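*Asks:* kindly generate the corresponding structure for this input.
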Amino acid sequence: MKKEVTGLLIGGVFVLGAGSSVFAGPPLTNVEGVGGVALNPLAYVANPIGKDETGLFGNTIVSKPNIGAWHISLPDSDINWEAAGVNISFFNRLEIGYSHESVDIDNYAATPGTIDKDNVSAKLNLLAENSFDMAFLPAISVGVIHKSTNFNTLVDLNLLNDNSGEDYYAVATKTLTMLPVPVILNAGVLSTKGYVRGVLGFGDDRDEAFFGNIETIPIENVIVGWEYAGGTDVATGFSTHSMWEAHVAWMINDLTLVASYADTGAENITSTFPPTSFGDGWVISAQYAF
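*Replies:* Now for the predicted structure:
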């Protein structure tokens, strides 16, 4: 799927066009298998079928897939975090995604060494960007992520409630083209019971957190951006610190390469029990849009 590219937004928004026309397009497949940035979903669906393009097997209903692989290293806590996922969209409105995460924790006695987590997601685009010929309107979507982990220790100790649960979110995304460089703003609210994004289990309290992104395209095919995910408290004593990451991405045709610095909080996994943050580290990703 060859495209003339005037820019790319990591996290996921490709900005495609010719001349002075710029259009928001597909997100990347993030760590949890949702079209978005590393941490957060975007309102755009993954890999939509463009004008005069066809989707899977030449149809105009089902998009071609978008796949992504991630490696996250948090050396302060001796954590190596891998993820791989895929997205596909229907009617350019409904996105379905899946990802598998494998989290290797060597410095925490309560873990079995490697934790496996699966995510199945659905996102519905309620309002397309610039609907009703209103140039100021963002794209607006809602979504759900079903998460399950094989880490049962905290559940078996009756400290957490379950090893599976659902996240719900609402998100708005807007591309601004009137500035010296294209800027994409993204903001939303996530509702979750997941402790450490569900990797270590799920509490009995549902908490809501703000998330947001700012993405810029300073030169062709290069994106520089920042994202933030708010902290949550899902059970007595079990909270996850807010986290942020800054990234740069480069797209070569349909291949996207990402490098990022991430900060999950000042403490590491051994600082307190239960841990709330895991220090800082680096992230790399490779993505392909068919």
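
*Asks:* only C-alpha atoms from now on, for both contacts and neighbour counts.
*Replies:* OK.

*Asks:* quick one: distance of the longest strand seen in the chain to the chain centre.
*Replies:* Ranked by residue count under DSSP state E, the longest strand found in the chain is strand 202-219. Centre-to-centre, strand 202-219 and its host chain are 9 Å apart (Cα atoms, centre = their mean, to the nearest Å).

*Asks:* which residues does residue 104 contact?
*Replies:* Neighbour list for residue 104: 79, 80, 81, 113, 114, 115 [criterion: Cα atoms under 8 Å, 6 or more residues apart in numbering].

*Asks:* what sits up against the longest strand of the chain?
*Replies:* Identification of contacts with strand 202-219 by Cα under 8 Å, 6+ apart yields 7-10, 40, 160-165, 181-195, 223-235, 238.

*Asks:* which strands and helices sit next to the following helix or strand past that strand?
*Replies:* If you walk from strand 202-219 toward the C-terminus, the next helix or strand you reach (DSSP states H and E) is strand 222-229. For strand 222-229, the packing partners by 3 or more Cα pairs under 8 Å, 6 or more residues apart in numbering; DSSP states H and E come out as strand 5-8, strand 202-219, strand 243-252.

*Asks:* here's the other one to compare against:
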Amino acid sequence: MKHRRPFFAFAALAMAAGLAHADTGKLRLTGGVNTIAGSAGGGLTPWAVIGSNATEGEVGFSGYATRAGTRDYGLTGYGVAVGLFDRAELSLARQDFDASPALALNGVAAFGVTPGQHIKMDVVGLKFKVAGDAVLDADSFMPQIAVGIEHKRAHPGSIQSVYNFLGVKNNGTDVYVSATKLFLAQSLLVNATLRSTNANQNGLLGFGSAAPGKNGRSLQPEFSLAYLLRRDLAVGAEYRFKPNNLQALGAAAGLGAGLREDDWKDIFIAWAPSKHFSLTLAYVDLGRIAPGVTQGRRQTGYYLSAQAAF
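*Replies:* Have a look, this model is predicted:
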């Protein structure tokens, strides 16, 4: 329980800071929503924008809760972010992944996975805007550019034995750069992110791999496109390329493509009935996640997230 205390202390401080600066001038939805890792962006990938409604000279706060469900898995997430003067963003997120299908691994080896096992992961993020302004530069070709890091630590419970077999680490750090361009006259937002990572399934299956899998980092692009139907409603899509670190290890262990990792994608709609609240609903396709225990089924389903921002 000790690891929970910093999270709630951070949340309390963030809320206090956000409520102290409730009147802000940022346009609805231009600050994005909270990603599954806590930073501002789409649901799957960060944008260069700084989260919350805070503009220059202000401190803002956002908090979110997310639920995603696919054919075999479920993910619950929640977190907070603080935007500092529209220049920097500090975020903290917790993910709770229902890894029940991993029980099938006990039939492969004596892994000792307990029924109903969940993998939990904490993510601490930091993002800095380094150039441009998505709104003020809307009439030029200059995008807003930001650099960020996400430090992740997984808590796999009884699946630790599987982590040991795969030779993966329980923690790792992603580094990324994002460029976000808002074409205000065309009601269009475009984002491109390049991520350096060695995370498996975003870190839920650890980081790196034993040989002959890929243990080093790789560069993975991510893209988002959003169209504002009106000032409070946007539709869009995301595509996130993923490393495939574990497949070679799985093949060498006689599992074929049982550890293959596929790219993630979604189609979403975001509604902001007020500048302080938004809802996002998406159809997600996460490809195959540990297909060796799910008969190779594609993990398609829904993503629902609610955010409050000040």
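
*Asks:* let me know which of the helices and strands packed on strand 222-229 of structure 1 is tucked in deepest.
*Replies:* Most buried of those by mean neighbour count (mean count of other Cα atoms under 10 Å) is strand 5-8; its value is a mean of 24.

*Asks:* list of residues touching it?
*Replies:* Under Cα under 8 Å, 6+ apart, the answer for strand 5-8 of structure 1 is 14-18, 22, 217, 219-223, 249-251.

*Asks:* quick revisit: which of the contacts of strand 202-219 of structure 1 are buried?
*Replies:* Among the contacts of strand 202-219 of structure 1, those classed as buried by 16 or more other Cα atoms under 10 Å are 7-10, 40, 160-165, 182-195, 223-235, 238.

*Asks:* where does the aligned partner of residue 168 of structure 1 in structure 2 land in three-state SS?
*Replies:* Under the alignment by TM-score structural alignment, residue 168 of structure 1 pairs with residue 175 in structure 2. Judged by DSSP: H, G, I helix; E, B strand; the rest coil, the three-state class of residue 175 of structure 2 is strand.

*Asks:* gap between the residue lying closest to residue 175 of structure 2 once chain neighbours are set aside and residue 37 of structure 2?
*Replies:* Closest residue in space to residue 175 of structure 2, ignoring its immediate chain neighbours: residue 149 at 4.5 Å, by Cα to Cα, 6 or more residues apart in numbering. Residue 149 of structure 2 is 11 Å from residue 37 of structure 2, where distance means Cα to Cα, to the nearest Å.

*Asks:* could you report the neighbour count for residue 267 of structure 1?
*Replies:* 17 (other Cα atoms under 10 Å).

*Asks:* just the strands in structure 2 please.
*Replies:* For structure 2, strands defined by DSSP E occupy the ranges 33-34, 40-41, 59-70, 74-84, 88-98, 118-131, 144-155, 171-183, 188-197, 218-230, 233-240, 264-274, 277-285, 300-309.

*Asks:* and of these, who's closest to residue 251 of structure 2?
*Replies:* strand 218-230 (20.4 Å; Cα to Cα).

*Asks:* quick one: that closest one to strand 188-197, angle?
*Replies:* Strand 218-230 of structure 2 runs at 160 degrees relative to strand 188-197, counting by axes from the mean of the first three to the mean of the last three Cα atoms, to 10 degrees.

*Asks:* where in structure 1 does strand 218-230 of structure 2 fall?
*Replies:* Going by TM-score structural alignment, strand 218-230 of structure 2 sits over residues 207-219 in structure 1.

*Asks:* of the contacts of residue 104 of structure 1, closest to residue 50 of structure 1?
*Replies:* Looking across the contacts of residue 104 of structure 1 and measuring by Cα to Cα, the closest to residue 50 of structure 1 is residue 81, at 33.5 Å.

*Asks:* so what's that closest one up against?
*Replies:* Contacts of residue 81 of structure 1 by Cα under 8 Å, 6+ apart are 70, 71, 72, 73, 101, 102, 103, 104.

*Asks:* counterpart of it in structure 2?
*Replies:* By TM-score structural alignment, residue 81 of structure 1 lines up with residue 75 in structure 2.

*Asks:* chain neighbours aside, what residue packs nearest to that match?
*Replies:* The shortest distance from residue 75 of structure 2 to any non-neighbouring residue, by Cα to Cα, 6+ apart, is to residue 97 (4.5 Å).

*Asks:* for residue 193 of structure 1, same thing?
*Replies:* Distances taken as Cα to Cα, 6+ apart put residue 206 closest to residue 193 of structure 1, at 4.7 Å, once the chain neighbours are dropped.

*Asks:* quick one: map residue 152 of structure 2 onto structure 1.
*Replies:* Under the alignment (TM-score structural alignment), residue 152 of structure 2 pairs with residue 147 in structure 1.

*Asks:* buried sites along stretch 168-179 of structure 1?
*Replies:* 168, 169, 170, 171, 172, 173, 174, 175, 176.

*Asks:* could the residues you listed be laid out in TSV, adding distance to residue 60 of structure 1?
*Replies:* As requested, the buried residues of stretch 168-179 of structure 1 are arranged in TSV below (distance: Cα to Cα, whole Å):
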residue	distance to residue 60 of structure 1
168	29
169	28
170	27
171	26
172	25
173	24
174	25
175	25
176	28
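
*Asks:* in TSV: the contacts of residue 104 of structure 1, plus distance to residue 26 of structure 1.
*Replies:* Shown next, in TSV, are those (distance: Cα to Cα, whole Å):
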residue	distance to residue 26 of structure 1
79	30
80	28
81	25
113	35
114	32
115	30
